[in-house]
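Asker: This is a predicted model, with the sequence first.
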Amino acid sequence: MDDLKIAKLSFIGALFTLVVISLGAWVRLTDAGLGCPDWPGCYGLLTTPDTADELAKAKENYPDTDIDVGKAWREMLHRYMAGILGLYVFFITFISVKYSKKNYTLPVLLSVLIVIQAIMGMLTVTMLVKPTIVTTHLFFGMLTATLLFINAINYSGISVSPKRIPFFALVLISATWLFLIAQILLGGWTSTNYASLACTDFPKCLDQWYPKEIVFDGAFDLIGLPDVNYEGGVLAYGAKVAIHYSHRITALILTVIYILAVYTVLKLKEHIILKKLMGVSTIFFILQIILGISNVVYSLPLNIAVWHTMNAAILMAFISSAFYYCLISFYKIK
């Protein structure tokens, strides 16, 4: 097993992770996060309740719950696919440690992340889709795709230019990465708090540049309330407006920084890999803006909302890889 095969397997893993992320978004956006009220089973059964006997048993186990078989299937499909992904990542870690002479810190970290994701998946159910948990679960899913993508780059034998990257380029890429992470977390927070349509017009919000309805009090409470079912959202409307508006403002700041970063990188005479990463990321960045606006203008259609989530994961993978390249180049890590 040579390094190039590990690189290919890692890239396939990154693509498969995008599928799992999309399934998770589909589950969340169709309010199926509690389609199975227990974990790892479903209504006390190993699989979804389908037959009359299974439905009767499920109702006996959870008498106060309305059983929706469609939601249960969506939730269990996501779990099955996530389980397959976990085994796949463990396999990549195994072959990286056993057959490669490269540093295997990243593959091992990926396996640790998979274990954490399994725990977060359980907490998503047991803590009744609490926004803090669901947002973290989503972010770690995107981080899994990102690290698999970076692992693919590492094992593909791509070399970093011997010339150190200019400091101002490092600063701009770092700022882009930090604001992108903040924006992704805000996006997750917007979705999990059902604030995606708190503003129904664009570019204004409620026909105002700064809506008077906005209330920041309680909008970013990470602790939340105990034993509360968050499905459908529990925040007051003003708090939802604050979350949505913050997501827009951060997007605007990120766009300005990103444009400066791309312009700076493309002017570099060397660092071809970095230029390619940032160049390709531009396609996904523009697409993300279009998808975000479309979510508002067309009242959050399911296909666009899922695509918006998946595209954010792709963007995170490319920008994080560019950031990783800059760190290696500037600090001569390798």
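Answerer: Cool, got the structure.

Asker: Going by C-alpha atoms from here, please, whenever you check contacts or count neighbours.
Answerer: Noted.

Asker: Neighbours of F90, how many?
Answerer: Using other C-alpha atoms under 10 Å, F90 has 19 neighbouring residues.

Asker: quick one, what contacts it?
Answerer: Residues in contact with F90 (C-alpha atoms under 8 Å, 6 or more residues apart in numbering) are S111.

Asker: swap in V234?
Answerer: V234 neighbours (C-alpha under 8 Å, 6+ apart): N193.

Asker: let's go with 10 Å and repeat that
Answerer: Counting by C-alpha atoms under 10 Å, 6 or more residues apart in numbering, V234 touches 193-194, 225, 228, 240.

Asker: what do you get for P301?
Answerer: 29, 294-295.

Asker: F220: what's its closest spatial neighbour, skipping adjacent residues?
Answerer: Nearest residue to F220, sequence neighbours excluded (C-alpha to C-alpha, 6 or more residues apart in numbering): I243, at 7.6 Å.

Asker: Does that neighbour touch A198 like I think?
Answerer: Yes. Using C-alpha atoms under 10 Å, I243 is in contact with A198, at 8.5 Å.

Asker: Neighbour count for those two, which is higher?
Answerer: I243 (27 against 21).

Asker: So which elements touch the helix or strand encompassing the more buried one?
Answerer: For I243, the element it lies in under DSSP states H and E is helix 237-266. In this structure, helix 237-266 packs against helix 167-192, helix 272-297, with contacts taken as 3 or more C-alpha pairs under 10 Å, 6 or more residues apart in numbering; DSSP states H and E.

Asker: now, of these, which is deepest in the fold?
Answerer: helix 167-192 (a mean of 21; mean count of other C-alpha atoms under 10 Å).

Asker: let's bring in a second one:
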Amino acid sequence: MDPTTSPLSPASPAPAAPRRTADGPGRRPRLLARYRRLVFLTWFLTLDLIMFGAFVRLTDSGLGCPDWPGCYGHLSPLGAGDHIRAALEAMPYGPVSAFKAWIEMIHRYAGALLGLLIIAIAVCAWRLRGLPGRSPALAGWTLVMVCVQGAFGAWTVTHRLMPLVVTTHLVLGMSLLALMTWLAAREKAHAPVPADPGAGRAWMILGLAVLFLQVALGGWVSTNYAALACMDFPTCHGAWLPPMDFGEGYALLRGLGQLSSGELISQDALTAIHWTHRNFAFLVMALLGVLAWRWRRTPGLAGPARLLLALLALQMLTGLTTIFFQWPLLIAVMHNGGAAGLVLVGVTLLWRLSRAGARSRAEAPEGRETH
């Protein structure tokens, strides 16, 4: 054999080393672990931001800095002190004060941080797309949602707290929480759910649809300051059907506290807004309560189902306390937080029902994960 052609010859070129990519097999477990931590952190921040957004709204801080994205053209209220003092002197009980300015700007800073974290989630999801069952689509939609949410946050200020814009901002925030909960649920192990839990998935979809409608009705109550339109319970103004003006109460294209004609909104309209939210709550509680009661002992569903029952009871308690104690701030924030809790537990149940008969993603062997 010619030594120049022998594979053992020193003159033979060495076999090429396999090319390593930045996201090769050796790095994927670390990237996946980082992605999971990022998802859980962002989910937690989303929930916190919803609670803080309620605090902004309930303390009338939404116009604490009446421009966007800065505060009188500055990055923080520290540089806007002269403007804030001038506004406070002109309207001592108006929407602007140093306290309200800081509340509003902290909310904006947290929203910006949330947006950056969701961008990071989308990037990680894209880098993990080569793994079976690791489509980046949901992370991409979450990124789109947070961008739309940011736009409505800006319009909330520029449209001077227009009820339709503020309510949409609230509903989009809950939708973002739902998406983040779904992302987080995919990364957490749970007990297997029976293969056929009685058409539970369809019922849970209906329950979430009804819940989101109730969230929108509650947002409409809050953004129109109709929480104390009925001061008694179970009646309203001493009647089961008090005088109400639904046409005026649910006119969408109008400013805060007024009609499109410029007239002030009537008490009958505020009563209609409050009465609708109050009574629709019974339908929501009945539907979700029955589902949670049915699943309270079902493997894989028992924990969230029992938590759902507890949250429904808490939500009723905070709602009644809001009426009887005339809208205390802490209870009102808890009521908003309870709504967020119902959304995240409902989405968790829907995720587990959609995986009925299969193991969760976190339990599946690496490389055999499925949605």
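Answerer: Received it, and whenever you're ready, just let me know what you need. Nothing here was measured: the structure is a model prediction, and the numbers come from that model.

Asker: TM-score of the superposition?
Answerer: The TM-score (TM-score structural alignment, normalised by the length of the first structure) is 0.86; 322 aligned residues with a C-alpha RMSD of 3.0 Å.

Asker: The contacts of P301 of the first structure into TSV, with extra columns for distance to Y325 of the first structure?
Answerer: Converted to TSV, these look like this (distance: C-alpha to C-alpha, whole Å):
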residue	distance to Y325 of the first structure
L29	35
S294	33
N295	33
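
Asker: Out of the residues you listed, the closest to G279 of the first structure would be?
Answerer: Distance to G279 of the first structure across the contacts of P301 of the first structure (C-alpha to C-alpha) is lowest for S294, with 23.6 Å.

Asker: Which residues are in contact with the alignment partner in the second structure of that closest one?
Answerer: Correspondence of S294 of the first structure to the second structure, assessed by TM-score structural alignment: T321. Contacts for T321 of the second structure (C-alpha under 10 Å, 6+ apart) come out as 315, 327-328, 331-332, 335.

Asker: hang on, the earlier thing: could you name every residue contacting both of I243 and A198 of the first structure?
Answerer: Contact criterion C-alpha under 10 Å, 6+ apart; residues bridging I243 of the first structure and A198 by contacting each: 190, 214, 237.

Asker: Quick check: the aligned residue for the first one in the second structure?
Answerer: Matched by TM-score structural alignment, T190 of the first structure corresponds to V221 in the second structure.

Asker: Let me see the contact set for that match.
Answerer: V221 of the second structure neighbours (C-alpha under 10 Å, 6+ apart): 163, 167, 215, 227-229, 249, 270-278.

Asker: Likewise for L268 of the first structure?
Answerer: Neighbours of L268 of the first structure in contact, by C-alpha under 10 Å, 6+ apart: 165-166, 169, 274-275.

Asker: Mind telling me what element it is part of?
Answerer: Going by DSSP H and E, L268 of the first structure is not in any helix or strand.

Asker: so how far is I165 of the first structure from it?
Answerer: Taking C-alpha to C-alpha, to the nearest Å as the measure, L268 of the first structure falls 9 Å from I165 of the first structure.

Asker: can you list residues touching both of those two?
Answerer: With C-alpha under 10 Å, 6+ apart as the test, L268 of the first structure and I165 both reach L274.

Asker: And whichever strand or helix holds L88 of the second structure, what does it pack against?
Answerer: With secondary structure defined by DSSP H and E, L88 of the second structure is part of helix 81-90. If you count contacts as 3+ C-alpha pairs under 10 Å, 6+ apart, helix 81-90 of the second structure packs onto helix 98-127.

Asker: May I see the buried residues of the next helix or strand after the helix it packs on?
Answerer: Where DSSP H and E defines the elements, the next helix or strand beyond helix 98-127 of the second structure is helix 137-158. By 16 or more other C-alpha atoms under 10 Å, the buried positions in helix 137-158 of the second structure come out as 138-140, 142-143, 145-146, 149-150, 152-157.

Asker: separation between the match of T190 of the first structure and R160 of the second structure?
Answerer: From V221 of the second structure to R160 of the second structure the distance is 17 Å (C-alpha to C-alpha).

Asker: Confirm that R160 of the second structure sits in a strand.
Answerer: No. Counting by DSSP: H, G, I helix; E, B strand; the rest coil, R160 of the second structure falls outside a strand, being coil.

Asker: what residue of the first structure matches up with it?
Answerer: Checking TM-score structural alignment: R160 of the second structure goes with L128.

Asker: Is its match in contact with L34, as I believe?
Answerer: Yes. L128 of the first structure lies in contact with L34 (C-alpha under 10 Å); the separation is 7.1 Å.

Asker: any idea which element the closest residue to L161 of the second structure other than its chain neighbours lies in?
Answerer: Among residues not flanking L161 of the second structure along the chain, L256 sits closest, at 6.3 Å (C-alpha to C-alpha, 6+ apart). Following DSSP H and E, there is no helix or strand that holds L256 of the second structure.

Asker: Now for F330 of the first structure: which residues touch it?
Answerer: Taking C-alpha under 10 Å, 6+ apart as the test, what F330 of the first structure contacts is 162-167, 169-170.

Asker: okay, these in TSV with distance to H78 of the first structure next?
Answerer: Compiled in TSV, the contacts of F330 of the first structure are given as follows (distance: C-alpha to C-alpha, whole Å):
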residue	distance to H78 of the first structure
P162	44
K163	45
R164	43
I165	41
P166	43
F167	43
A169	39
L170	38
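
Asker: Contact partners for the aligned partner of G303 of the second structure in the first structure?
Answerer: When the first structure is aligned by TM-score structural alignment, G303 of the second structure is paired with K276. Neighbour list for K276 of the first structure: 265-266, 282, 318, 322 [criterion: C-alpha under 10 Å, 6+ apart].

Asker: Widest-spaced pair of those?
Answerer: Distance extremes for the contacts of K276 of the first structure: the farthest pair is L266 and F318 at 15.2 Å, using C-alpha to C-alpha.
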